[in-house]
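Visitor: the following comprises the amino acid sequence and a computationally predicted model.
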Amino acid sequence: MRLTRTLVTALTAGALALLTAPAADAGPVAAPPAVTAPAVVAPAPAAAAPDGFLYAWEHPHAGGFHCRWNGDNGNWAGCRNKVSDVWNNGFPGRGEDVKLYYGVSWTGSWVCLHQSHSIPDLALSGLRFFGPGAGKGQLVNDNVSSHDWVDAC
């Protein structure tokens, strides 16, 4: 998922650079040099820059409708108990990790999603709530009701 987001970002930036580059003067074009060595593979593009949001999608791999928040939310309403993909794209530093709660208003069991981490398929991951409280041991997939940003988990 992150790779897909990263590639889309890199391709968009590259296309924008080509579209906005000044036109070159027409003139003689030299023949390209003969290739005698294997081509060098460029390093993978950098991950998307943090934007301060927690993202959640209805289906794995950013499918279906989605919600996003840049602060605590005690009731996911339209996304509550319907999420199969999460991504913490919060800023590093204070309040960089996110606790996902089984219950509304930050109640029940919880799991932590560290800054820049993504779980593109919660069902496949088998992740379960492990904090104390109602919902402990339940699958996280389709069971998140609220979240808050914390300094560390």
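Guide: That came in fine, so what should we check first?
Visitor: C-alpha only now, for contacts and for neighbours.
Guide: Will do.
Visitor: how about the most centrally placed residue in the chain, secondary structure?
Guide: Closest to where the C-alpha atoms of the chain average out (CA atoms, centre = their mean) is Trp87, at 3.4 Å. Secondary structure, DSSP: H, G, I helix; E, B strand; the rest coil: Trp87 is strand.
Visitor: start to end distance for stretch 116-126?
Guide: 20 Å (CA to CA, to the nearest Å).
Visitor: repeat for stretch 107-124
Guide: End-to-end distance (CA to CA), stretch 107-124: 25 Å.
Visitor: hmm, back to that, I'd assumed Ser118 was in contact with the residue nearest to the centre of the chain.
Guide: Yes: here Trp87 reaches Ser118: they are 4.1 Å apart, a contact under CA atoms under 8 Å.
Visitor: dropping in the other structure now:
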Amino acid sequence: MQRKRITTLLLAAISTIGLMFALGTPAMAAPPSADGNSDVSITAADGYFYAWTGTYRSGTQCRWLNNSDDWGTCRNAASSAENRGYVGGFDDVRVYWGTSASGAYKCMGNGGYWLDLTLCVEKFDVGSPGNGQCINDNASSHRWASSC
């Protein structure tokens, strides 16, 4: 009898986990935190910083393993971004208003993401020019940093 009960409980747990994966995770819809960073991404770290021309990781995707002086097709066109850098050392990203890491910047912590920059919650907040402006369709370059 005890063995049958354990087997039933185990099957119920496996079914629940399977249902969670089938329905997807709510993490993509997480609201931004007070500092403009959403909760940590559920996507595995791969060492890259990503930007997309659409919200919620849609549209044209750009990605960089190292610093970038000019975002190319994503320059002044990004509406979502994500930091999938590896933890340790230079794992935060400073997103800059101008090319070659010039002008104001906003720092995104390791594992952070901005899913909908069109809401203008995330703004450049250090340096100038560009301080106080929305990051949406306004970012041009980035640098990996040891802290935010």
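Guide: Happy to help now that I have it. These numbers were taken from a predicted model, which means no experiment stands behind them.
Visitor: ok so, going back, contacts only, for the residue nearest to the centre of the first structure.
Guide: 54-56, 113, 116-120 (CA atoms under 8 Å, 6 or more residues apart in numbering).
Visitor: one more: Ala81 of the second structure?
Guide: Ala81 of the second structure neighbours (CA under 8 Å, 6+ apart): 49-52, 57, 113-115.
Visitor: could I get the full set of helices for the first structure?
Guide: 2-20, 122-125 (DSSP state H).
Visitor: now the shortest one on the second structure. Mean distance?
Guide: Here helix 122-125 of the first structure is compared with the second structure after superposition; its mean distance to the aligned residues, by mean CA distance after the TM-score superposition for the first structure, is 2.3 Å.
Visitor: ok now that helix, how far from the chain's centre?
Guide: 15 Å (CA atoms, centre = their mean, to the nearest Å).
Visitor: just to revisit the earlier point, pipe the helices of the first structure into a markdown table and attach mean neighbour count and distance to Cys153 of the first structure per row.
Guide: Shown next, in a markdown table, are those (neighbours: other CA atoms under 10 Å; distance: least, CA to CA, whole Å):
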| stretch | mean neighbour count | distance to Cys153 of the first structure |
| --- | --- | --- |
| helix 2-20 | 13 | 22 |
| helix 122-125 | 16 | 19 |
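Visitor: so which of those is nearest Lys99 of the first structure?
Guide: helix 122-125 (15.0 Å; CA to CA).
Visitor: quick one: Arg63 of the second structure from Val121 of the second structure, how far?
Guide: Arg63 of the second structure is 22 Å from Val121 of the second structure, by CA to CA.
Visitor: that older thread, let's have the helices of the first structure in JSON lines, adding distance to Val104 of the first structure.
Guide: Formatted as JSON lines, these follow (distance: least, CA to CA, whole Å):
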{"stretch": "helix 2-20", "distance to Val104 of the first structure": "28"}
{"stretch": "helix 122-125", "distance to Val104 of the first structure": "19"}
